[in-house]
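>>> Here is a sequence with its predicted model. Questions after.
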Amino acid sequence: MFILKKYISETLLKRAVFFTIILFFVSLHAAAAFGQILPTEYQVYYKGNHLGNVSDAKAVDKAITDKVKQAKKEYPSFSFAFHKEVSLRPETVLIPDTEDKKVIKQLKELPIEAKSYAIEVDGKKVVFLPEKKEAAETIEALKYQYLTDEEREAIEKGKTESKTKIKEISFSQEVGIEKSEVKPSQIMDSKKALEKLNKGSKEEKIYKVKQEEKLAAVASENGIDTKKLVALNPALEQKTKLEEGQSVIVEEEKPFVDVVINKEIIENRTIPSAKKVIPNSNLPKGKIHIKQEGKSGEKEIHTVVSIENGVEIKKNVKSQEIVSEPVATIVEKGTKIIPSHGTGSFEWPAVDGLITSKLGYRWGKLHKGIDIAGPSDPAIKASDNGVVIFAGMSNGYGNKVIIDHQNGFQTLYGHLDSISVKEGDIVPSGSKIGIMGSTGHSTGVHLHFEIRQNGKLKNPLNYIHR
């Protein structure tokens, strides 16, 4: 009996397993067959964000293609990655839940971005260019913009004999290039990108008011209009009187990145020749003789200069080297007094007195010298050493004396009351030659005094010393 029960149990177990296996394969086949007739919907994503579900994938693809085509028409030189930014995920469902019109509308309204290369300053994207090459060229232009053509050529050709050696060019911030997708309107050419990098952004700074400086002057000094200045300083009004030293908020443009150049300048400078004057007792007083011609020297100076954005901020002399020593000019100056030779220095020809008339036209006629009147002593003196070449009456001059100073100069003394010298006399400077008077064409007692050099009339006031 036990054996019979065991047999029945095993038989039933085997049949159960068999029917389970058959049922599994039948269900699997049915599900596969049923899935072929279930609808498929597409989940639409833009940059990972779910926009909704659609039933027509082709409509989505057409919307993308049309959008890119329109962008290409407007910006033919740019590349667009809109296809990659939009993705579709198919899904078989029992009951579809789609919103094709809404999703297509969203796709059409999405901003389309172009491929670009951003120049980053300290990780912040500042300008965008269409090609990596243009971005690199812009950075190079930014780096070398403050160099002269000669300095650029020296760097490019590796010249070592240049008078200016660029030691280092660096940026104050980290500058790099990164791929980026942005609106086409944000992409610019190299020239505009360089301008934007240099112009930078506006930052507030404190300005100290100068003495008696008005609001309009402060605005003009800082390149902003008065309304903007008042907006930055609400406490101010256009008619407010500013005080010296008062703090005012203004704006200044600060480049996104500072360009720092360290260079060594080698320049040759002239060392001026010194002049030494030595007395010579064998030369007549007033004469000079160049004993040794001078010659300038030369020195080479090495200067280290730091320049920030084209402005010199530091300058240090590294070394100096004498290339050639200067040679002094040695001048011998005569000290020997020879009564017949002038010294070139003219003394006042009277004892005190005042100038009553100067050189120039008077009463329609040229007055050839100066008139001196009112002395404390009537004596007339030789203005410098010389030889008397005329002593006597001379029409309008009355009693007249002419002294030749043997150096190209002659002096004339007119209207004398009496003459104390004769022609051929050697007269030292300061020696008496006559008495002041009013002879000839004269309106009163005075001395008429003239100076000539090589026959040409000179203004005595440029020569005489009191």
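Done, it's in.
>>> going forward, measure contacts and count neighbours with C-alpha atoms only.
Will do.
>>> So residue 374 is in contact with residue 353, correct?
Yes: taking CA atoms under 8 Å as the definition, residue 374 is a contact partner of residue 353 at 4.8 Å.
>>> Report the separation between the closest residue to residue 82 other than its chain neighbours and residue 100.
Nearest non-adjacent residue to residue 82, counting by CA to CA, 6 or more residues apart in numbering: residue 112, 6.5 Å away. From residue 112 across to residue 100, the span is 20 Å (CA to CA, to the nearest Å).
>>> tell me the contacts of residue 301?
Shown in contact with residue 301 (CA atoms under 8 Å, 6 or more residues apart in numbering): 265, 266, 267, 268, 269, 317, 318, 319, 320, 321.
>>> let's bring in a second model and compare:
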Amino acid sequence: MKGKIRLSSFSSFIYDRWRKQQQMIKHQWKNYHKRIVTGTLAFAVSLGVSSLSMAQASAHINYFEELEKIYHIEVDDKRIGSVDNYQIVEDKMDKVLKENADQFEGKELLVGENISYTVERVFQSRVDNQQTIGELEDYLEVHVPSEYITVDGETVGHIDADKDVKEIRKSLIKDYLSDDEWEQWQERAGEALDEEEVIEDIQSGEEVLIDIELSADIESEQSSAHPDQILSIDEAKDVIINGTLEEDKYEVSEGDVLGSIASDHDLSLNELLALNDDIDEDTLLQLGDELSVTVYEPLIDVVVERIKKEEQTIRYQERTEEDDAIWQGESEVRQSGSDGEKLITSANVYENGQSVAEEIIEEEVTKEAKDRIVVHGTKTSPSRGTGDLVRPTVGGTMTSPMGPRWGRMHNGIDVAGVSNRDILAADNGVVSSAGNEGGYGNTVRINHNNGMETVYAHLSSIDVSVGQTVGQGQTIGTMGSTGRSTGVHLHFEVHENGQVKDPLNYVTY
């Protein structure tokens, strides 16, 4: 059959040798890409098997060598066209690299795509070199060598090939240490300290770095990327810290409040506010407002363990007691409170700078706290008076008796010059009035439920209320000079069966 050649077994042997010599190999495009790319030799003429002489076999081999070569060009395993001279492909790539040399001065440039070719021998070439090179140009992109960084399979990005992934680890760790801790950590070459030895030697006020761990490994492999895609060490670190999630947006609808939006998205209110710098707790949400509701999860957690010893305050407690010697409704501080102190040694774990766990190792009380004791009175009395009045002041001197004065009747006595200004109920009774009475100023009236009533005027303050039962000698207010008064004093009246009586008939001054 035309186009087929039959070879003897011996001729087949010769042909196999020729194939090895001529190769069916993969070609590497010089230094445009760092991995070997391959091509294969294909034939347009299929071969049969017959018995031919050595001379016939050689003739047929020479015949194949005289066929034209074409090169099928592939970019990342996608065929884009054919050329009859692969040198024009290399020339095109050289041109692209030279055109970008000034823009990326000082960087090693290479073609980022995986370009390969397959050789085929044909009777007549019908390739379009110009069209193929035009197609190739659309795919060509300048790259620089890089290290491709991942964390647990999650892409971080590319860093310069001259950088070491260890620099990212160091930068991550350094962010969560003080300058002194970082210096110590480097001196220790990253070795953890013995906790028991630290606990034994640590002094009050000290915090000692024990260990640092990263929750996942940072991995890298040789690669290449466009120069604009190369991250600095700090940029790569930021991607690791912040994660790579895009923020979700929530549109405010009717009835929404900040608390409910946070709860619906498994956020605390503080987390929601941190994601939205333009709002605070008092912001009034509007329908259609958009809020960020995604918390970025870091690709790596930096876990720091420290042991610290510190003095802490023991806050005093407040206790209440009852005392039947004090009138109900009155109270006094029997003992002032004072704080105590204690020394705490604790192991603390921090995750990305936030305290996540604390274990108390030792606790020593160095000063006991003293409780504050407040006593509340429970003393009560019947609402009916005894009829035997006591002085309504603590000491004092009568400054004006009952009787005519300044052209009018003075219906009581005035008392001043007291040792303290407490005003006392002259007998058991019920407060019938407590408030301002014009010329009398702040006034308290007590109905003793036995036909008697006492009046206490010009008070600076009132300590009882209408309807309150008071006992004889109970404080009902403070001496003052309210109303129509010439100075600090008490105006005291006694009424019996509706008649004004001279108070000196019941009390002595």
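In hand now; what should we look at? Computed from a predicted model, the values in this text were never measured in an experiment.
>>> List the TM-score for the superposed pair.
Superposed pair, TM-score by TM-score structural alignment, normalised by the length of structure 1: 0.51. Supporting alignment: 294 aligned residues with a CA RMSD of 4.8 Å.
>>> Do I have it right that the residue nearest to residue 82 of structure 1 meets residue 85?
No: using CA under 8 Å, residue 112 of structure 1 makes no contact with residue 85, being 9.7 Å away.
>>> neighbour count winner among those two?
Each of residue 112 of structure 1 and residue 85 has its neighbours counted (other CA atoms under 10 Å); residue 112 has more, 19 against 13.
>>> SS state for that one?
Secondary structure state of residue 112 of structure 1, per DSSP: H, G, I helix; E, B strand; the rest coil, is coil.
>>> repeat for residue 306 of structure 1
Of the three states, residue 306 of structure 1 takes strand under three-state DSSP.
>>> Helices along structure 1, start to end?
2-35, 57-74, 82-85, 100-109, 132-144, 149-157, 190-199, 215-221, 226-232 (DSSP state H).
>>> What is the equivalent residue in structure 2 for residue 69 of structure 1?
Using TM-score structural alignment as the criterion, residue 69 of structure 1 maps onto residue 98 of structure 2.
>>> what's the neighbour count on its match?
12.
>>> cool, residue 401 of structure 1 as well?
The number of residues packed around residue 401 of structure 1, counting by other CA under 10 Å, is 28.
>>> cool, residue 32 of structure 1 as well?
10.
>>> Could you do residue 376 of structure 1 as well?
That count, for residue 376 of structure 1 with other CA under 10 Å as the rule, works out to 10.
>>> So it sits against residue 352, correct?
Yes: between residue 376 of structure 1 and residue 352 there is a contact at 6.1 Å, judged by CA under 8 Å.
>>> so stretch 347-362 of structure 2 aligns onto which residues of structure 1?
By TM-score structural alignment, stretch 347-362 of structure 2 lines up with residues 304-319 in structure 1.
>>> residues of the matching stretch that come out buried?
304, 305, 306, 307, 308, 309 (16 or more other CA atoms under 10 Å).
>>> Now distance to residue 141 of structure 1 too, for the residues you listed, in CSV please.
Output for the buried residues of stretch 304-319 of structure 1, formatted as CSV (distance: CA to CA, whole Å):
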residue, distance to residue 141 of structure 1
304, 23
305, 21
306, 19
307, 16
308, 15
309, 13
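>>> which of those lies closest to residue 187 of structure 1?
residue 309 (25.0 Å; CA to CA).
>>> Surely that closest one and residue 254 touch.
No: because the distance of 10.5 Å does not satisfy CA under 8 Å, residue 309 of structure 1 is recorded as not touching residue 254.
>>> what do we get in structure 2 for residue 169 of structure 1?
Match for residue 169 of structure 1 (TM-score structural alignment): residue 212.
>>> and residue 487 of structure 2, how many neighbours does it have?
11.
>>> measure it to residue 139 of structure 2 for me?
Residue 487 of structure 2 is 104 Å from residue 139 of structure 2, by CA to CA.
>>> repeat for residue 291 of structure 2
For residue 291 of structure 2 relative to residue 139 of structure 2 (CA to CA), the value is 40 Å.
>>> what do you get for residue 334 of structure 2?
90 Å.
>>> circling back to that earlier point, quick check, distance from the match of stretch 347-362 of structure 2 to the centre of its chain.
13 Å (CA atoms, centre = their mean, to the nearest Å).
>>> Settle it for me: which of residue 291 and residue 139 of structure 2 has more neighbours?
Each of residue 291 of structure 2 and residue 139 has its neighbours counted (other CA under 10 Å); residue 291 has more, 21 against 14.
>>> Let me see the contact set for the more buried one.
Residues counted as contacts of residue 291 of structure 2 (CA under 8 Å, 6+ apart) are 249, 250, 251, 252, 276.
>>> Excluding covalently adjacent residues, which one is nearest to residue 55 of structure 1?
Per CA to CA, 6+ apart, closest to residue 55 of structure 1 is residue 41, 4.8 Å.
>>> and that neighbour, what pairs with it in structure 2?
Checking TM-score structural alignment: residue 41 of structure 1 goes with residue 70.
>>> Am I right that residue 312 of structure 2 is in contact with residue 339?
No: using CA under 8 Å, residue 312 of structure 2 is not in contact with residue 339, being 10.2 Å away.
>>> burial count for residue 193 of structure 2?
Using other CA under 10 Å, the number of residues around residue 193 of structure 2 comes to 14.
>>> Surely it is in contact with residue 211?
Yes: using CA under 8 Å, residue 193 of structure 2 is in contact with residue 211, at 6.9 Å.
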